[in-house]
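Novice: sequence and predicted structure, then a few things I'm wondering about:
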Amino acid sequence: MTDTAETFRRVPLPARPPRLIATDLDGTLLHDDKSVSERTVAALAAAEEAGVEVFFVTGRPARWMDVVSDHVHGHGLAICANGAAVVDLHRGGHLVEVRELTREAAVAVVTALREVAPGVTFAVERTSGITYEPAYPPFSDDPGVAVAPVGKLLGADAAHAGQPVLKLLAHHADLDPDAFLQLARRAAGDFGQFTRSSPSALLEVSGRGVSKASTLARCCAERGIAPEEVVAFGDMPNDLEMLTWAGTSYAMANAHPAVTAATTYATLSNQADGVATVIEGLLTLS
């Protein structure tokens, strides 16, 4: 680990150590190549050994959690799909809790966005996997998935209709990402929770009230952990609710401007192991 004095010079720290660390993955804990550095692995292990719980809180689905599944200690739980699922990584991504987007709400979102953003295309993320429309950008991590118009994907007779919808994804090839988010919230905010984590105009839609923050709050309440006992890390708009809920929050140096403006402190970039830098400092507090 780095010298403690160097950590204090580079990144500010709260007055007291936390009981729980909540960290986003992409653009935050992970390097750009989706790896976890040896320094970060050591920091996570040291936190758990010191009695500080670590929660991975991500927009990723459970099936994409292999990047960190070997680095989960203790309880083994992670919050996935922007709060729509709590999964047990010790049990191969077993779903502990699901907070679904109802079919009716998803259809209402599709209808509203078609009206205000012609050219929008959709994908449907269920507990069983993802399906998407023919014009939607394909996922290289999910080859061979079902492709069909979104009306069919959300139909009562769809192949996986019995599996809950975790989130709806809406992509637009031409709109500015932040402008698309604001447009969608105005047009369809009554039907779902809208956010984004991609540099492109790709929106993620969960059920009303479902976010990283609301699910993390539920998990913390079960453990008797108050918001002021949580330190959170993130870089994109889908982290904002979590970062403002936590007592102490850090924006990565590479964070979206809205995240930087909303957080308590800033740390180094994901490439420079900004999360590990803070954890190393936190473990020196008493």
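Specialist: Looks like it arrived, so ask away.
Novice: drop to CA atoms for contacts and neighbour counts, all remaining ones
Specialist: Fine.
Novice: give me the number of residues near Gly209?
Specialist: Number of residues near Gly209 (other CA atoms under 10 Å) recorded here: 14.
Novice: same check on Pro138?
Specialist: By other CA under 10 Å, 16 other residues sit near Pro138.
Novice: quick check: chain neighbours aside, which residue is closest to it?
Specialist: Tyr132 (7.9 Å; CA to CA, 6 or more residues apart in numbering).
Novice: ok, Asp190 next?
Specialist: Arg208 (7.7 Å).
Novice: from Pro199, how far off is that neighbour?
Specialist: Between Arg208 and Pro199 the computed distance is 24 Å (CA to CA, to the nearest Å).
Novice: where do the strands sit along the stretch 101-250 of the chain?
Specialist: 121-126, 129-132, 165-171, 193-196, 202-206, 230-234, 248-251 (DSSP state E, counting those that start in this stretch).
Novice: grab the nearest non-local neighbour of Asp174.
Specialist: Nearest one to Asp174, counting by CA to CA, 6+ apart, is Ala201 at 7.7 Å.
Novice: show me what the top helix by length along the chain is packed up against.
Specialist: Identified as the longest helix of the chain according to DSSP state H is helix 103-116. Applying 3 or more CA pairs under 8 Å, 6 or more residues apart in numbering; DSSP states H and E, we find helix 103-116 packed against helix 177-188.
Novice: what about versus this one:
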Amino acid sequence: MDRAGRISAENLRAVEQARASGAEVMIVTGRSWRSTLPYYRALAMTGPAICYLGALVVADGTGRVLEHLPLEPAAWHPLRRLALAEGLAVTAAVAVPGGADGPAGGDRGRELGLAADVAYATGRADDFNGWEDWNPYTEIDPALDRCASPPTMAAVYGDRSVARVLAAFPDGLPRAQFDLSDHIEGETVLHVWHEAVDKGRALARYCRERGIPPEAVLAVGDAAMDVTMLRFAGIGVAVPGSQPAALAAADWVASPAEAVARALGSRG
């Protein structure tokens, strides 16, 4: 996508060419399913999509859930208590109703219903710009009463709230990981995921279950969160202007269209 969130005609053609060659095309993203769906449709996809870095896998365009890995109660409850006690700006993204009450990371094919993709926030952060861009459908719920179970992902917004959470939990939270890789000046956000959530791990699991070897995979990314995916793939591609970590992990630096043309050309 470009900075306006549009897929170029060139990249749309590249996806069509890849699919026509017999390749399977898949979205692996940190976005929610709700935010991914417009791009899924634009690319005329019909199969699974990996969302929330791998915390959610949907089966198809209906949003039928195949796998879900929310935060553990031991991680979510202390974070929620701190946020409410000190007025921190925290959001809870809920991909699947019931959260951790369902089978976390269940066997592929064991469906958990449809992705709900709702989000709740204690409130907006005064020291965070671009709230609407980051939270297009987040509802304000000061006590987070509507988040009945541990969410798929929690996010802490603004310098003050992020600093307080990091100070309160210097060793992290149980079975969780902190991610500050999206840091932008004026838009500090700390994501909190289950410790097993990882793009590379999710894609590797999918490929293993489908009998697809790593050397038959081409992955395209641009950020630190893409590094494990780029390293897993036989050909890891970082687009020009990617974050340094992605550039260092990549085999090629190319646009998606250039990478597909080069890969198909190498196959004759």
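Specialist: Good, I have the coordinates. Everything numeric here is computed off the predicted structure, so don't read it as measured data.
Novice: mind checking the TM-score on these two?
Specialist: TM-score for the superposed pair, counting by TM-score structural alignment, normalised by the length of the second structure: 0.76. Supporting figures: 238 aligned residues with a CA RMSD of 3.2 Å.
Novice: what about the most centrally placed residue in the second structure, which SS state?
Specialist: With distances taken as CA atoms, centre = their mean, Gly30 lies nearest the centre of the second structure, 1.5 Å away. Classification of Gly30 of the second structure by DSSP: H, G, I helix; E, B strand; the rest coil places it in coil.
Novice: residue in the first structure paired with it?
Specialist: Alignment of Gly30 of the second structure against the first structure is given by TM-score structural alignment, with Gly59 as its counterpart.
Novice: now swap in Ala204 of the second structure and tell me
Specialist: Under the alignment (TM-score structural alignment), Ala204 of the second structure pairs with Ala217 in the first structure.
Novice: equivalent analysis for Leu247 of the second structure, please.
Specialist: In the first structure, Leu247 of the second structure lands on Thr260 (TM-score structural alignment).
Novice: for that match, give me its contacts.
Specialist: Residues in contact with Thr260 of the first structure (CA atoms under 8 Å, 6 or more residues apart in numbering) are 235, 251-252, 266.
Novice: who wins for neighbours among these?
Specialist: Neighbour counts for the contacts of Thr260 of the first structure peak at Ala251, which has 31 neighbours (criterion: other CA under 10 Å).
Novice: so what corresponds to that one in the second structure?
Specialist: Match for Ala251 of the first structure (TM-score structural alignment): Ala238.
Novice: against Ala217 of the first structure, how distant is the closest residue to Ala62 of the first structure other than its chain neighbours?
Specialist: With sequence-adjacent residues excluded and distances taken as CA to CA, 6+ apart, Ala62 of the first structure is closest to Gly93, at 5.6 Å. The gap separating Gly93 of the first structure from Ala217 of the first structure is 21 Å, by CA to CA.
Novice: identify the residue of the first structure aligned to Ala263 of the second structure.
Specialist: Per TM-score structural alignment, Ala263 of the second structure is aligned with Leu282.
Novice: with Arg124 of the second structure instead?
Specialist: In the first structure, Arg124 of the second structure lands on Ala135 (TM-score structural alignment).
Novice: repeat for Ala18 of the second structure
Specialist: Under TM-score structural alignment, Ala18 of the second structure pairs with Ala47 in the first structure.
Novice: wait, doesn't that match sit right on Leu285?
Specialist: No - applying CA atoms under 8 Å as the test, Ala47 of the first structure and Leu285 come out as separate, 11.9 Å apart.
Novice: just want to know which of these two has more residues nearby.
Specialist: Remark: of Ala47 of the first structure and Leu285, Ala47 carries more neighbours, 22 against 12, as counted by other CA under 10 Å.
Novice: return the residues in contact with the more buried one.
Specialist: Contacts here follow CA under 8 Å, 6+ apart; on that basis Ala47 of the first structure touches 53-54, 279, 283.
Novice: which of the residues you listed sits closest to Ala184 of the first structure?
Specialist: Val54 (33.0 Å; CA to CA).
Novice: quick one: the match of Leu247 of the second structure from Phe233 of the first structure, how far?
Specialist: As judged by CA to CA, Thr260 of the first structure and Phe233 of the first structure stand 11 Å apart.
Novice: okay, and the common contacts of these two?
Specialist: Joint contacts of Thr260 of the first structure and Phe233 (CA under 8 Å, 6+ apart) are 251-252.
Novice: re earlier: and the match of Ala204 of the second structure, what does it touch?
Specialist: For Ala217 of the first structure, the contact set (CA under 8 Å, 6+ apart) comprises Pro227.
Novice: what about the residue nearest to Arg231 of the second structure when sequence neighbours are not counted, neighbour count?
Specialist: Leaving aside its chain neighbours, Arg231 of the second structure sits nearest to Ala249 (6.2 Å; criterion: CA to CA, 6+ apart). Using other CA under 10 Å, Ala249 of the second structure has 19 other residues around it.
Novice: again, but for Pro164 of the first structure
Specialist: 18.
Novice: ok, now Glu215 of the second structure?
Specialist: Neighbours around Glu215 of the second structure, by other CA under 10 Å: 10.
Novice: also Gly22 of the second structure?
Specialist: 8.
Novice: hang on, it in a strand?
Specialist: No - judged by three-state DSSP, Gly22 of the second structure forms no part of a strand; its state is coil.
Novice: mind listing what it touches?
Specialist: Counted by CA under 8 Å, 6+ apart, Gly22 of the second structure has zero contacts.
Novice: now swap in Phe169 of the second structure and tell me
Specialist: Phe169 of the second structure touches nothing, counting by CA under 8 Å, 6+ apart.
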